[in-house]
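K.L.:
predicted model and sequence below, questions to follow.
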Amino acid sequence: MEKSKVYFTNLRTKPGANLLDKLEKLMVKAGIKDIDFKDKFAAIKIHFGEIGNLAYIRPNYAAKVVEVIKELGGKPFLTDANTLYSGKRANALDHLDTAMKHGFNPMVVGCNVIIADGLKGTDYTEVEINQKHCKTAKIGTAITDADIIISMNHFKGHEMTGFGGALKNLGMGSGSRGGKLEMHSASQPKIQKDNCVACGMCIKNCAQEAISFDENKKATIDYEKCVGCGQCVAICQFDAAQVVWNESADTANEKIAEYAYAVVKDKPNFHINFIMNVSPNCDCWDNNDMAIVPDLGIAASFDPVALDKACVDMVNNAPKINGSILDDIHYHEGEDKFGHIHDNTNWKTGLDHGQEIGLGNEEYELINLI
């Protein structure tokens, strides 16, 4: 198999060539102009950051990507899907409010923001993929409706997958709340009855008629009827319908790869990783610990698997930052940084599975730009 090309630019600048200029040059060299954007809807999949976490990609970079796509005749929009956990991005209103507060608004980025799976995370399209774990993938409708997929990914650590990059942003990030449940969990949801207020929304929205009230006017699930679709988790605003967190990290990684495959299936796609502020954990937390390595640069590729693999290698080859979490856990140079921080995960399983299902290639050629 021919090696995939991954293009990289460092963060050194000079007059007349700032970081936004370098990002545009990187995109062009990596081949974004080979995509026919003319009058096409281009979904720019990005993470808007959780309130209190400052490691998310700066909106200035998103504005440059938007500008390039518009110049090529496309119709770009920024998008993300609602979170499975309760937080400031669990419904479209809070999610949009968070995006706007972090600078992802039309005045700054030059395009609109659309929450991919609707108000409550229930607006999704099932994409048929027939893979090892998932026969279909529940992807936010705004993403499935797009003609072109562009991902902008903050490359960092992740407590479940080892690291988060293109595959994590595409797969987990594009799944509806029910899709996220499928990736996180191998079982049906549960009802935390202390939180149930008897609003009846889960009953009304259960397509299987698997939920009813018990004698105490609390929701209860008939597991003979429940298919684990996650609709009750998505619809409940009181954290009564909950995920059973029992999926192994390896299986979750493979499911994420399958969902990423569903997102880009039969569509032109292009991916950009920002290897900056490489914090040890996910941007979904309301804080970000100090970076584990110095800021390295920006990488781009048509191949999300090769892109993530190149970024893992760059982080593992970079010197650690003294005082970071790597010192707390007695890391030694040359060890796998992400595997050392999250020693109950194996990040390679996601990339291996991505290669197996035809999402991309772990073998890459790294092309450094001046």
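P.N.:
Here it is on my side, so go on. Numbering: from 1, shown residues only.
K.L.:
when you work out contacts or count neighbours from here on, use the C-alpha atoms and nothing else.
P.N.:
OK.
K.L.:
count of neighbours near residue 355?
P.N.:
Applying other C-alpha atoms under 10 Å, we find 17 residues neighbouring residue 355.
K.L.:
go on, the one 4 residues further on?
P.N.:
Here the neighbour count serves as a burial measure; for residue 359 (other C-alpha under 10 Å) it reads 22.
K.L.:
in contact with it, which residues?
P.N.:
Applying C-alpha atoms under 8 Å, 6 or more residues apart in numbering, one finds that residue 359 lies in contact with 257, 260, 261, 303, 304, 305.
K.L.:
what number of residues lie near the nearest residue to residue 304 once chain neighbours are set aside?
P.N.:
Excluding its sequence neighbours, the residue lying closest to residue 304 (C-alpha to C-alpha, 6 or more residues apart in numbering) is residue 166, at 5.7 Å. By the measure other C-alpha under 10 Å, the count of residues near residue 166 is 30.
K.L.:
so what's residue 166 up against?
P.N.:
Taking C-alpha under 8 Å, 6+ apart, one finds 151, 152, 153, 155, 271, 272, 273, 304, 305, 307, 308 in contact with residue 166.
K.L.:
how much space separates it from residue 16?
P.N.:
Residue 166 sits 30 Å away from residue 16, going by C-alpha to C-alpha, to the nearest Å.
K.L.:
that older thread, residue 329 versus the residue nearest to residue 304, what's the distance?
P.N.:
Using C-alpha to C-alpha, residue 166 is found at 27 Å from residue 329.
K.L.:
the nearest residue to residue 56 once chain neighbours are set aside: what's it in contact with?
P.N.:
Nearest residue to residue 56, sequence neighbours excluded (C-alpha to C-alpha, 6+ apart): residue 49, at 5.2 Å. By C-alpha under 8 Å, 6+ apart, the residues touching residue 49 are 55, 56, 98, 99, 102, 283, 284.
K.L.:
next one for the comparison:
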Amino acid sequence: MEKAKVYFTDFRTPVGTSWTAKLQRLCIAAGIKNIDFDKKFVAIKMHFGELGNLSFLRPNYAKAIADLVKEQGGLPFLTDCNTLYPGSRKNALEHIECANINGFNSISTGCQIIIGDGLKGTDDVEVPVKNGEICKTAKIGRAVMDADIFISLAHFKGHETTGFGGAIKNIGMGCGSRAGKMEQHSSGKVVVNAEKCRGCRRCAKECGSDAITYVDNKAVIDKDICKGCGRCIGACGFDAIRNEQWDAGDLLDKKMAEYAQAVVQDRPCFHINMMMDISPNCDCHGENDAAILPNIGMAASFDAVALDQACVDLCQKAEPIKNSQLGDNLAKPDWHHHHDHFMDSNPNVHWKETLEHAEKIGMGTREYELITLK
């Protein structure tokens, strides 16, 4: 497979030029206008941010993309699917209310919001996965699959379970219905090292299944209730919780790639990553920690695998921010340096498997040509 083209630009702009205008120029240079949008339904997949989180992408960026689509005669809508865990986005009514509170509405974005898997997260389509090794089919939100054209607009950041969140995670996990998210997360369950547990209860606050109780001030996880989502691992600051199944992280990454394959196969797609406010954890949290890396820029490509690989490489070259989770870890005298910003921020993560598996099943290539625009 020949190298994919990934277009990149930083956030430097002259007086009188906005970031949204620069984003539009990037997408045009990357070839978005080569897609036939005329009278086509266009799903723009993005994360609306959990209430309390302020690192999600602003709605202005969604409007920049929606305006480009409408200029070409397309019919855009913003979409995301409901969450597996109880939060402010667990059903369509709360999800849209959350989006509105965070600034997403038809005026600010220039298009409507449709929750991909319906009112209760049950409106999905079982899609065959081309070359799927683990998931032969994927449960994808119906509105996502009903669209003629798919655009991913992702906040590229760290992640407490998958290492980073970019295009593939935005697509694979984000477009899975509640049942689809459950399937991706169900590879393993977690166990507690009682000697390390401090009884701080942070894990219980993050658990979306009420699976964690306390005995003698030590966390105890009910495996019959646990969904294996791994949020408690990221919440624990004492490394007291880990995956019981050693390859659970690998399987999550691979399933996520296969779900992304189900979404993008057999229709026109375009992908954008915004490398800004690079928080250590997912925007699904009701808060966000300080960025671990400086704002790097924005990138776009027709190939989601090449795009994520390019963004990973750009992030690895960046200088860590000292007053951050990554910076604090690197400053510890006994820290085991992974020489990998994502693993040094969250040492239990896996991320390379996502890109390797996505390439293996034919979703795209990790080989890319980076074309830098001013």
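P.N.:
Yep, that arrived. On a predicted model such as this, the values are computed, not experimentally measured, just so you know.
K.L.:
on that earlier part again, how about TSV for the contacts of residue 166 of structure 1, with neighbour count added?
P.N.:
Compiled in TSV, the contacts of residue 166 of structure 1 are given as follows (neighbours: other C-alpha atoms under 10 Å):
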residue	neighbour count
151	24
152	24
153	26
155	31
271	28
272	30
273	25
304	31
305	28
307	31
308	28
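K.L.:
now the helices for the stretch 201-350 of structure 1?
P.N.:
With DSSP state H, counting those that start in this stretch as the criterion, the stretch 201-350 of structure 1 has helices at 201-205, 231-235, 249-264, 304-317, 325-328, 337-341, 348-356.
K.L.:
of those, which is nearest residue 368 of structure 1?
P.N.:
helix 304-317 (11.8 Å; C-alpha to C-alpha).
K.L.:
what residues of that closest one count as buried?
P.N.:
Within helix 304-317 of structure 1, the residues scored as buried using 16 or more other C-alpha atoms under 10 Å are 304, 305, 306, 307, 308, 309, 310, 311, 312, 315, 316.
K.L.:
how near is the fifth one to residue 190 of structure 1?
P.N.:
In this view, residue 308 of structure 1 and residue 190 of structure 1 are 34 Å apart by C-alpha to C-alpha.
K.L.:
and if you look at the fourth one?
P.N.:
Between residue 307 of structure 1 and residue 190 of structure 1 the computed distance is 37 Å (C-alpha to C-alpha).
K.L.:
coming back round to it: among the helices of the stretch 201-350 of structure 1, which is nearest residue 146 of structure 1?
P.N.:
helix 249-264 (9.9 Å).
K.L.:
could you give the angle of that closest one to helix 304-317?
P.N.:
130 degrees (axes from the mean of the first three to the mean of the last three C-alpha atoms, to 10 degrees).
K.L.:
mean per-residue distance, helix 249-264 of structure 1 to structure 2?
P.N.:
Its matched residues in structure 2 lie on average 0.4 Å from helix 249-264 of structure 1 after superposition (mean C-alpha distance after the TM-score superposition for structure 1).
K.L.:
ok and that helix relative to helix 348-356, angle-wise?
P.N.:
Helix 249-264 of structure 1 runs at 40 degrees relative to helix 348-356, counting by the same axes, to 10 degrees.
K.L.:
identify the farthest-apart pair in the contacts of residue 166 of structure 1.
P.N.:
Maximum pairwise distance in the contacts of residue 166 of structure 1, criterion C-alpha to C-alpha, is 14.1 Å, between 152 and 305.
K.L.:
which SS class is residue 204 of structure 2?
P.N.:
helix (DSSP: H, G, I helix; E, B strand; the rest coil).
K.L.:
in this structure it contacts residue 234, no?
P.N.:
No - when contacts are counted by C-alpha atoms under 8 Å, residue 204 of structure 2 is not listed as touching residue 234 (11.7 Å).
K.L.:
any chance of the contacts of residue 359 of structure 1 in CSV with distance to residue 11 of structure 1 as columns?
P.N.:
Shown next, in CSV, are those (distance: C-alpha to C-alpha, whole Å):
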residue, distance to residue 11 of structure 1
257, 29
260, 28
261, 31
303, 22
304, 21
305, 23
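K.L.:
which two of these have the greatest separation?
P.N.:
Greatest spatial distance in these: 257 and 303, 12.7 Å, computed using C-alpha to C-alpha.
K.L.:
among the two, which residue is more densely surrounded?
P.N.:
Neighbour totals were compared for residue 257 of structure 1 and residue 303, and residue 257 leads with 30 against 21 (other C-alpha under 10 Å).
K.L.:
matching residues in structure 1 for stretch 251-261 of structure 2?
P.N.:
Mapping stretch 251-261 of structure 2 onto structure 1 (TM-score structural alignment) gives residues 251-261.
K.L.:
roughly how far out does the matching stretch sit from the chain middle?
P.N.:
11 Å (C-alpha atoms, centre = their mean, to the nearest Å).
K.L.:
just stretch 338-346 of structure 1 next, same as before
P.N.:
19 Å.
K.L.:
where in structure 2 does it fall?
P.N.:
Going by TM-score structural alignment, stretch 338-346 of structure 1 sits over residues 342-350 in structure 2.
K.L.:
and that stretch, end to end?
P.N.:
This stretch, stretch 342-350 of structure 2, spans 9 Å end to end (C-alpha to C-alpha).
K.L.:
now do stretch 360-370 of structure 1
P.N.:
26 Å.
K.L.:
neighbouring contacts of it?
P.N.:
Here stretch 360-370 of structure 1 makes contact (C-alpha under 8 Å, 6+ apart) with 2-10, 26, 303-306, 309-310, 351-352, 354-355.
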